[in-house]
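*Asks:* this one's sequence-less:
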């Protein structure tokens, strides 16, 4: 799986370029107030995608749960944490799940 370039944002961590995106339209569970997630991958190589579960709701949830924007500093922190936990973004494979909802 690779991310759509349109709507994704670029971030450089330790001189390596990544692209990340928050889904514009919430999933059914995100509409119900469940935690929002976003995806990260290497900019030029197609390897394993990092999926980060946040601790806040999607802005378009129907339940009125509080939400906040995902900042580039949040994405950088998640990338560093995922790399420390074994995410290999250059190796094709299954999504790497990082749950920050309890962090």
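*Replies:* Looks like it arrived, so ask away. If you're wondering where the values come from, they're calculated on a predicted model, not measured in any experiment. Numbers count the residues shown, from 1 in each chain.
*Asks:* okay, CA-based contacts and neighbour counts for the rest of this
*Replies:* Noted.
*Asks:* buried stuff in the longest helix seen in the chain?
*Replies:* Taking DSSP state H as the criterion, the chain has its longest helix at helix 72-84. Residues of helix 72-84 classed as buried: 75, 76, 78, 79, 82 (neighbour count, 16 or more other Cα atoms under 10 Å).
*Asks:* Can I get these in CSV including distance to residue 99?
*Replies:* CSV is the format used below for these (distance: Cα to Cα, whole Å):
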residue, distance to residue 99
75, 13
76, 15
78, 9
79, 12
82, 10
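*Asks:* one more structure, for comparison:
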């Protein structure tokens, strides 16, 4: 399933263009700062397997006002390179590829 284009951003990593997007509004659990922020990445030309990245920070629109830092394009590029190294094949169909970078996240409960 392809990412929604509205609210997504393009990034070129090592000559390949990807689309990435994080959810504008938090899920119920993210609003309560239970799980960390996640974002998704896909190949632009041939969307196949989506990469789902779990960060180590809260969603910026959480209901407690706990500050997190913004996701920067450099972080997205690093996560793409890491996932490719770990076996993500973005042009092949399949289940989402999960990349867990949540080490150090502190839940609100």
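*Replies:* Received the coordinates, thanks. Every value quoted in this text rests on a predicted model; they were computed, and no experiment measured them.
*Asks:* just curious, which of the buried residues of helix 72-84 of structure 1 is nearest to residue 63 of structure 1?
*Replies:* Set against residue 63 of structure 1, the nearest of the buried residues of helix 72-84 of structure 1 by Cα to Cα is residue 75 (25.5 Å).
*Asks:* which ones are touching that closest one?
*Replies:* Counting by Cα atoms under 8 Å, 6 or more residues apart in numbering, residue 75 of structure 1 makes contact with residue 20.
*Asks:* related to what we said a few turns ago, mean deviation, the helix or strand following the longest helix of structure 1 versus structure 2?
*Replies:* Downstream of helix 72-84 of structure 1, the first helix or strand assigned by DSSP states H and E is strand 96-99. Once fitted to structure 2, strand 96-99 of structure 1 is off its aligned match by 0.3 Å on average (mean Cα distance after the TM-score superposition for structure 1).
*Asks:* Mind listing what's buried along strand 96-99 of structure 1?
*Replies:* 96, 98, 99.
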